[in-house]
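In: Have a look at this fold, sequence not included:
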């Protein structure tokens, strides 16, 4: 099951999984886009593809995805937690509803879906969970406060679950993505001049490195050489210094 499968990293993961002969359950709000993608993947790769047009921020629609994941007659071997949203602006100025949706999609929905699928995976002794997190999880993120905080939750959850499931044949991998050309930032209303001048990643590269890390049983992966070099530095820098660096970036 791939959430947020209608575009960007989610779509790239769906395409690469289908190319490997993997049957899919595609989840996103845009049912028409999902159906078009599903038809293409069935025709090109001959795989079975189910479509679940769901708004995962809605409690009952999220519960529908949970029921599908827990269905013992149709076991899911891999859950990809990719759905996400964000807004751009000062936290106090942004609508509460949108901030709650961001927190739900990046933190609570992955928790619910993983909790629904993990018991059966552990019982079988096989399966995997791929969490699409962000480098933002390491940093204070002015104008994207809720997004960064919820991704920090997801990263921490994924790291811990990788430890808890290590002896049960289940792999949990968290992906710390950098800037990716997925349309996400435009949808969030983030001005291009506020984004760091670093190399952008293609969704296909993120998907390929993510699946490679999952197959290898690695608990975490940072796609892109530039971001891999930056990641360990960010983890060890004092928080006061990180805040100063981020403040200068936003003032530039």
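Out: Happy to help now that I have it. All values derive from a computational prediction rather than experimental measurement.

In: When you work out contacts or count neighbours from here on, use the C-alpha atoms and nothing else.
Out: Fine.

In: How are the strands of the chain distributed by residue range?
Out: 2-3, 24-28, 49-53, 78-81, 127-134, 170-177, 220-221 (DSSP state E).

In: Same list, the ones you listed, but as CSV with distance to residue 12 and mean neighbour count please.
Out: Shown next, in CSV, are the strands of the chain (distance: least, C-alpha to C-alpha, whole Å; neighbours: other C-alpha atoms under 10 Å):
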stretch, distance to residue 12, mean neighbour count
strand 2-3, 10, 25
strand 24-28, 12, 23
strand 49-53, 15, 20
strand 78-81, 12, 24
strand 127-134, 13, 25
strand 170-177, 14, 26
strand 220-221, 17, 21
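
In: Would you convert the ones you listed into a markdown table that also reports distance to residue 93?
Out: What follows is the strands of the chain, written out as a markdown table (distance: least, C-alpha to C-alpha, whole Å):
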| stretch | distance to residue 93 |
| --- | --- |
| strand 2-3 | 29 |
| strand 24-28 | 28 |
| strand 49-53 | 31 |
| strand 78-81 | 28 |
| strand 127-134 | 24 |
| strand 170-177 | 27 |
| strand 220-221 | 34 |
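
In: now the angle from the biggest helix by length in the chain to strand 170-177?
Out: Longest helix in the chain by number of residues (criterion: DSSP state H): helix 145-164. Orientation note: helix 145-164 sits at an angle of 150 degrees relative to strand 170-177 (axes from the mean of the first three to the mean of the last three C-alpha atoms, to 10 degrees).

In: try this one next to it:
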């Protein structure tokens, strides 16, 4: 398994922390060259150093996923540094505010949809030509169980449902080009985003844990395992799928 992605090149957005960090690390551990994109340059470079210390090859690019030039630069870095692109994990996302809908601001709506959904669309817009230049490849978009059910604030749920729809549409359109497009739909994962929410809601850990069939939250590395599988030839006939990685929460 350590060489399952040997010689492949991947880009990962939101790669400085949480699921993105775990994904970049896992893809590198399985042999891929990884271009990490994130707005947090300091932590992104720390992840690169960790990957290199473990014998992997990684490059950091400062990326705001709502900026077309940044996204284009990330894909071009993969081409120029490693000769092409084989895997893309479009993971960058935010939770936004959780106010009642009548009290939500247009600014919050635009920001959540801009990063969570438009950011994925923009990444795919630039990744697909690069993937099709080679032998095809795999795109894995991070949605959420909120993309499969009403679980969270309205802007967040709408954005994550949109990611699932975008994934399915692209999967059908580009299958003949050798590109598989899937989504992971994590449940509650112990990431900095979730930790912020837990800090603001004392007692929430117990309540969340009680809702989980497995009796705990997921770790980022468990989502990264699903990403690595979807990126690999082990999932060669999996396309257009929104994969819950939720410990049975939606079962």
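Out: All right, it came through fine. Only a predicted model underlies this, so the values are computations on that prediction, with no experimental measurement involved.

In: For residue 38 of structure 1, which of the strands of structure 1 is the nearest?
Out: Ranking the strands of structure 1 by proximity to residue 38 of structure 1 (C-alpha to C-alpha) places strand 49-53 first, at 5.8 Å.

In: Who are the packing partners of the closest one?
Out: Judged by 3 or more C-alpha pairs under 8 Å, 6 or more residues apart in numbering; DSSP states H and E, the packing partners of strand 49-53 of structure 1 are strand 24-28, helix 31-45.

In: Point out the most buried one among the ones you listed.
Out: A comparison of these by mean neighbour count, using mean count of other C-alpha atoms under 10 Å, puts strand 24-28 on top with a mean of 23.

In: about what we covered before: how about the helices and strands packed on strand 49-53 of structure 1 in CSV, adding distance to residue 64 of structure 1?
Out: As requested, these are exported to CSV (distance: least, C-alpha to C-alpha, whole Å):
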stretch, distance to residue 64 of structure 1
strand 24-28, 11
helix 31-45, 15
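
In: out of those, nearest to residue 89 of structure 1?
Out: Taking these one by one with C-alpha to C-alpha, strand 24-28 is closest: 25.0 Å.

In: Pull up the aligned stretch in structure 2 for the closest one.
Out: Per the alignment by TM-score structural alignment, strand 24-28 of structure 1 matches residues 34-38 in structure 2.

In: all helices for structure 1, in order.
Out: Assigned by DSSP H, structure 1 shows helices spanning 8-19, 31-45, 59-70, 96-103, 109-124, 145-164, 184-188, 203-216, 225-236, 239-251.

In: post-alignment, the fifth one versus structure 2, mean distance?
Out: Superposed on structure 2, helix 109-124 of structure 1 shows a mean distance to its aligned partners of 1.4 Å (mean C-alpha distance after the TM-score superposition for structure 1).

In: what do you get for the shortest one?
Out: Taken against structure 2, helix 184-188 of structure 1 registers an average deviation of 3.2 Å after superposition, with mean C-alpha distance after the TM-score superposition for structure 1.

In: Excluding chain neighbours, what is closest to the alignment partner in structure 1 of residue 75 of structure 2?
Out: Using TM-score structural alignment, the partner of residue 75 of structure 2 in structure 1 is residue 69. With C-alpha to C-alpha, 6 or more residues apart in numbering as the criterion, residue 69 of structure 1 has its nearest non-adjacent residue at 5.3 Å, and that residue is residue 117.

In: Now do the same contact list for the aligned partner of the one you found in structure 2.
Out: Here residue 117 of structure 1 is matched to residue 127 in structure 2, going by TM-score structural alignment. Contacts here follow C-alpha atoms under 8 Å, 6 or more residues apart in numbering; on that basis residue 127 of structure 2 touches 75, 85, 88.

In: Map the last one onto structure 1.
Out: Correspondence of residue 88 of structure 2 to structure 1, assessed by TM-score structural alignment: residue 79.

In: tell me, how many neighbours does residue 19 of structure 2 end up with?
Out: 28 (other C-alpha atoms under 10 Å).

In: Contact partners for it?
Out: Residue 19 of structure 2 touches 91, 191, 220-221, 223-224, counting by C-alpha under 8 Å, 6+ apart.

In: That's all I had, so thanks and see you.
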